[in-house]
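**Q** let's see this in three dimensions:
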Amino acid sequence: MTSTAIVRFRRDLRLHDNPTLVAASDADRLLPVYVVDPRRVGEQAYGGPDSFRYQRTGGHRARFLRESLSDLRERLREHGSDLLVRRGRPADVLPEIADAVDADVLHEQALPTTEERETGAAVGDALAADGVARRTHWTHTLHHPDDLPVHPTVIDDTFTPFRERVEAESTGRDPVPTPDLPPLPDQLPEAGEIPEPLGSVPEASADGRGVLPFRGGESRALARVEEYLWTGDHLREYKETRNGLVGADYSAKFSPWLAAGCLSPRYVASEVDRYEAERVANDSTYWLVFELRWRDFFQFQFLQHGSQQFRREGIRNRTDLDWRWDETAFRRWADGETGVPFVDAAMRELAATGYTSNRARQNAASLLANDLRLDWRRGAAHFERLLVDYDPASNYGNWAYIAGVGNDSRDRAFDVLSQGERYDSDAAFVTRWCPELADLTAVAPDYAREPWTAPREALVEAGVELGVDYPRPMAGLDDRYESIP
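**A** Model prediction:
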């Protein structure tokens, strides 16, 4: 009897190191499918207590996803297969497809957040009603949950103990090779066009000031690994340069492809191992894998704590914090008009490109959550819409961490002014995204980073009138943000 399988791609848009695809390829016939779920694209309620509405997917990620799907389709066709694309709720669409091709089983990626798990379970229930099995595979972390020293639902809530145990007691699995793909089913539905744009979201073009154009797809992901590690030989100094703000190669910038699953973290680690064997092993090579373990940590924390991770009180149930709701203040932060150049540059870069560095993200988040004490969830949701490398666990986990309601009990507030002085000493980042302050650097970079401290004559010489050409710092910040008389 001929067996027919469906492989549903989710956040694993690749052929390399994809155990889901390997398992599905045991069938006699195989149909690859991607479902565009409108609930992930349009405006939705955040949900839960004190909810609000927000747009879930912005133009940069919409473009990146379409490019990733186009690349996946091309790579599948090179292997004698294809990609069927449909729009709708997966629990409605997938049973129809299974019936059309007389499928026996659907293979798909297992994911950690409550919403993703509930969506998968709904698909399983709908398929089971028609006698179709559902098989899931964990494919998007460096360490497989089965290989952890303890079950992921009981790991420590602090990263360092988790990392130390994993490094001492867990061995990562080797990447699996790309399988030979079975032929498509005989009764094949029309492949369908990849929506452009995805739903009602206008795609955003790249801004020339961005650090990279970030084109989606497995092909570009593998090329970026080759460029960063091997052609550019940048890995040897990653730890020293990773806090940079301007330029393509101060950090690896693999995160957009990791988030969409165009790139496997196990493949990255295997390339680091090869780099250490062929070129150099040092703190920088270790640190890149260290960052992959940070990413793993948040994925497993969301398995452990479920929807509590998205609540305002967080996993620490912080009911002692008073969160403000000030729409004007939030919009100034979101639009890069806080009057604090280091944060404004970050927010303008994010809006223009879908990306800003981890250092910039942390400072922007800290100003919103710790200085202005605005509801951190709104900031996280704003990042969800804009980030080309949005990953739910990494994004919301890091925001909760900065806001003091997530992992680690330490105060994570950032001194934004000292951070700007340390990481943007020449104000190159600030003036790249706040060009109205550029002429202040001719007097002193400090004045571009903190224009309220500039003497009147310096402001006049630079043609900057605070409150007109560039905003004064927002109300609610401490007295360090007050103008010198």
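**Q** please make it C-alpha for all contacts and neighbour counts, starting now.
**A** OK.
**Q** can you show me the helices along the stretch 301-450 of the chain?
**A** Secondary structure of the stretch 301-450 of the chain (DSSP state H, counting those that start in this stretch): helices located at 327-334, 341-353, 358-366, 376-386, 392-403, 416-423, 428-433, 445-449.
**Q** ignore what I typed, I meant the stretch 1-150 of the chain.
**A** 19-24, 59-78, 90-101, 114-128.
**Q** and those, which is most packed in?
**A** Across the helices of the stretch 1-150 of the chain, averaging neighbours per residue (mean count of other CA atoms under 10 Å) puts helix 19-24 on top, at a mean of 23.
**Q** for that one, name the packing helices and strands.
**A** strand 4-8, strand 105-109, strand 133-137 (3 or more CA pairs under 8 Å, 6 or more residues apart in numbering; DSSP states H and E).
**Q** repeat that for 7 Å
**A** Contacts defined by 3 or more CA pairs under 7 Å, 6 or more residues apart in numbering; DSSP states H and E place helix 19-24 against strand 4-8, strand 105-109.
**Q** what about that helix, distance to the chain center?
**A** Averaging C-alpha positions (CA atoms, centre = their mean, to the nearest Å) puts helix 19-24 24 Å from its chain's average.
**Q** burial of the closest residue in space to residue 241 that isn't next to it in sequence, as a residue count?
**A** When the adjacent residues along the chain are set aside, residue 241 lies closest to residue 250, with 5.0 Å between them (CA to CA, 6 or more residues apart in numbering). Per other CA atoms under 10 Å, the neighbour tally for residue 250 reads 21.
**Q** so residue 250 makes contact with residue 242?
**A** Yes. Between residue 250 and residue 242 there is a contact under CA atoms under 7 Å: 5.3 Å.
**Q** follow-up on the earlier one: and residue 465, which of the helices and strands packed on helix 19-24 is closest to it?
**A** Closest to residue 465 of those is strand 105-109 (CA to CA; 54.1 Å).
**Q** ok, back up a step: reformat the helices of the stretch 1-150 of the chain as JSON lines; add distance to residue 279.
**A** Below are the helices of the stretch 1-150 of the chain laid out as JSON lines (distance: least, CA to CA, whole Å):
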{"stretch": "helix 19-24", "distance to residue 279": "30"}
{"stretch": "helix 59-78", "distance to residue 279": "31"}
{"stretch": "helix 90-101", "distance to residue 279": "46"}
{"stretch": "helix 114-128", "distance to residue 279": "40"}
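**Q** out of those, nearest to residue 223?
**A** Set against residue 223 and scored by CA to CA, the helices of the stretch 1-150 of the chain come closest in helix 59-78, at 13.0 Å.
**Q** got the angle for that closest one vs helix 376-386?
**A** 50 degrees (axes from the mean of the first three to the mean of the last three CA atoms, to 10 degrees).
**Q** show me what helix 59-78 is packed against.
**A** Using 3+ CA pairs under 7 Å, 6+ apart: helix 59-78 touches helix 218-225.
**Q** alongside the first, I'd like the structure of this one:
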Amino acid sequence: MTTLVWFKRDLRVADHAALARAAAMGDVIPLYVFEPEYWAQPDVSGRQFDFVRESVEELARDLAALGVPLVVRVGRVVDVLSDLRDLLGFESILSHEETGSAWTYARDLDVASWCRANSVAWEELAQSGVVRRLNGRDGWAKQRNAFLRLEQVDVPAGTTGPALPSDIVPRLVAKDHCPERQRGGRQMALSLLGSFLTERGQTYRKDMSSPVTGEWSCSRLSPYLAFGCLSGREAAQAAAVRQREVKGTREGWGGSLKSFQARLAWRDHFMQKLEDEPGLEHRCLHSAYENMRPRTPDAARLAAWEKGETGIPFVDACMRYLDATGWMNFRMRSMLMAVASYHLWLDWRVTGLHLARQFTDFEPGIHWPQSQMQSGTTGMNTVRIYNPVKQGKDQDPAGTFTRRWCPELAPVPDQFLQEPWAWEGADKVLGKTYPAPIVDVLDAARQAREKVWAVRRGGAFRDEAKRVIHKHASRKDSQGHFVDDRDGKRRKAGVTPAKDSRQIGFDF
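**A** Okay, here's the model as predicted:
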């Protein structure tokens, strides 16, 4: 029996349930399709394309070592499948489930329709803690944790498959300038996982909030998890082994690894939101917020934010850093979105697309729920309006990060670095070598807070918010651990209401 294995966001051979099952059944046709229509979507970028291409190249080498050459094609998936079926006559397809964008969801519907029309059996297997066709969040944590405890899946020895030619892959999206982008591929993922668990992660809990320390202390695994070079189960189980090794020590490892495991769980939690409600990519989770902000953004404000020229130093430094690296630590991701949504009063759908393109690790299931959460449109999260001046002082106290990415501020004394407009010599810099702030930080925050809270008043708002909470809110205890809350029963003492506001972004 010959089975086609369709690779998507699972660019690895280890812990790959679809590949392992297909290999146990007979010959395997491993397939990856570069889809021109996908790479024309507004949420993708050259940095992501390059990362994926590098990862696919490494996947091809790993599969060749197993004796099953990867088939790489360019085109529409249904057209590629038709060509391969005419050539080889396969009758079954295996792949992993994908919680992706509206475009990939529609693409999968087309594939399902093609399979039915051509009598091809297509089965999708889970590769994360996300659960399909879930009715509310009660019991989700138990299912997620059970999946994470399952033994990793190995490809059996002696795997075979036909040797087929692959297409030459053209550049399908314009190259963007990202000189410090992380390189794709599983070997880099394993290297980062190893160095994080044995060296860099020791101060993760303390250092992950600042871009100064987070660049080193965060795991940096997010793009490899997003495109499946590493499975979430691999990361969680490796961390669990390390937790047992360091148990009882006083070196900071225990707390840091606990935080890392929690963030892996929160990753699945947020992806579950998009799985349960795909429309939240395009519409506010709570409908009362739908027309709160103008759908057509203020072009000048949007451009200033995108270019890192808002005149708010720490915001600009973070945006310029993101542009150059394709990565940002969790708190600063949240701040960038919050400043855009509150201080600049820009719609999350527009700013979310820009950040999606900037992040090498763009994961729709995390990105869109987080974009809404940081913009205050979910109806269930605490409204969190960052003060970017305070964030700069707290997270970059020496000013090293801000000065590196905003060199125009060199003449500004340290005490005024995060608010140069308060310096008596501001006229020497602002509006000349560095822009004046496009908004008054405190006044803009005040106005935004008033507008958001005005929407939250009234019984109709609360009724819809209850429905959102039942479907999407976390069930976690006072320590931030996911728990099960079955059958609508009251929570036991010590368990907090469902809130996600402390979990403010994903970078690992």
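**Q** circling back: ok, which of the helices of the stretch 301-450 of structure 1 comes nearest residue 185 of structure 1?
**A** Checking the helices of the stretch 301-450 of structure 1 against residue 185 of structure 1 by CA to CA gives helix 392-403 as the closest, at 34.3 Å.
**Q** what helices or strands is that closest one leaning on?
**A** Applying 3+ CA pairs under 7 Å, 6+ apart, one finds that helix 392-403 of structure 1 makes contact with helix 283-305, helix 358-366, helix 376-386.
**Q** which one, of these, ends up nearest to residue 17 of structure 1?
**A** It is, among these and with distance given as CA to CA, helix 283-305, at 16.0 Å.
**Q** what's the average distance of the closest one to structure 2?
**A** Its aligned residues in structure 2 lie a mean 1.0 Å from helix 283-305 of structure 1 after superposition (mean CA distance after the TM-score superposition for structure 1).
**Q** what's that helix aligned against in structure 2?
**A** Aligned using TM-score structural alignment, helix 283-305 of structure 1 spans residues 255-277 in structure 2.
**Q** again with stretch 340-358 of structure 1
**A** The aligned range for stretch 340-358 of structure 1 is 312-330, by TM-score structural alignment.
**Q** may I see the buried residues of stretch 207-222 of structure 2?
**A** By 16 or more other CA atoms under 10 Å, the buried positions in stretch 207-222 of structure 2 come out as 207-222.
**Q** of the residues you listed, which is the nearest to residue 234 of structure 2?
**A** Residue 234 of structure 2 lies nearest to residue 221 out of the buried residues of stretch 207-222 of structure 2, by CA to CA, at 11.6 Å.
**Q** grab the most central residue of structure 2 for me.
**A** residue 363 (3.7 Å; CA atoms, centre = their mean).
**Q** any idea what that one aligns with in structure 1?
**A** So, by TM-score structural alignment, residue 363 of structure 2 is matched to residue 391.
**Q** residues contacting that match?
**A** By CA atoms under 7 Å, 6 or more residues apart in numbering, the contact list for residue 391 of structure 1 reads residue 259.
**Q** return the most buried member of the helices and strands packed on helix 19-24 of structure 1.
**A** Across those, averaging neighbours per residue (mean count of other CA under 10 Å) puts strand 4-8 on top, at a mean of 26.
**Q** quick check: that strand compared with structure 2, mean distance?
**A** On superposition with structure 2, the mean distance recorded for strand 4-8 of structure 1 (mean CA distance after the TM-score superposition for structure 1) is 0.7 Å.
**Q** identify the residue nearest residue 402 of structure 2 in space, chain neighbours excluded?
**A** Using CA to CA, 6+ apart and skipping the chain neighbours, the partner closest in space to residue 402 of structure 2 is residue 317 (5.3 Å).
**Q** can you tell me what part of structure 2 the strand of greatest length in structure 1 aligns to?
**A** Longest strand in structure 1, counting residues (DSSP state E): strand 29-36. Aligned by TM-score structural alignment, strand 29-36 of structure 1 falls on residues 27-34 of structure 2.
**Q** mean per-residue distance, the matching stretch to structure 1?
**A** Mean deviation of stretch 27-34 of structure 2 relative to structure 1 after superposition (mean CA distance after the TM-score superposition for structure 1): 0.8 Å.
**Q** what about that stretch, distance to the chain center?
**A** The chain centroid and the centroid of stretch 27-34 of structure 2 are separated by 25 Å, computed with CA atoms, centre = their mean.
**Q** before we move on, what about stretch 400-414 of structure 1?
**A** How far stretch 400-414 of structure 1 lies from its chain's middle: 19 Å, per CA atoms, centre = their mean.
**Q** for it, which outside residues touch it?
**A** With CA under 7 Å, 6+ apart as the contact definition, stretch 400-414 of structure 1 has outside contacts at 157-158, 313-318, 363, 365-366, 369-370, 376, 397.
**Q** which one, of the helices and strands packed on helix 19-24 of structure 1, ends up nearest to residue 440 of structure 1?
**A** Comparing the helices and strands packed on helix 19-24 of structure 1 by CA to CA, strand 105-109 comes nearest, at 51.6 Å.
**Q** to residue 284 of structure 1, which of the helices of the stretch 301-450 of structure 1 lies closest?
**A** Closest approach to residue 284 of structure 1 among the helices of the stretch 301-450 of structure 1 (CA to CA): helix 358-366, 16.7 Å.
**Q** share the number of residues neighbouring the corresponding residue of structure 1 for residue 182 of structure 2, please.
**A** When structure 1 is aligned by TM-score structural alignment, residue 182 of structure 2 is paired with residue 214. Other residues near residue 214 of structure 1 number 24, with proximity taken as other CA under 10 Å.
**Q** export the helices and strands packed on helix 19-24 of structure 1 to TSV and tack on distance to residue 176 of structure 1?
**A** Listed next are the helices and strands packed on helix 19-24 of structure 1 as TSV, based on distance: least, CA to CA, whole Å:
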stretch	distance to residue 176 of structure 1
strand 4-8	16
strand 105-109	15
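**Q** mind checking what residue 117 of structure 2 lines up with in structure 1?
**A** With TM-score structural alignment as the criterion, residue 117 of structure 2 matches residue 129.
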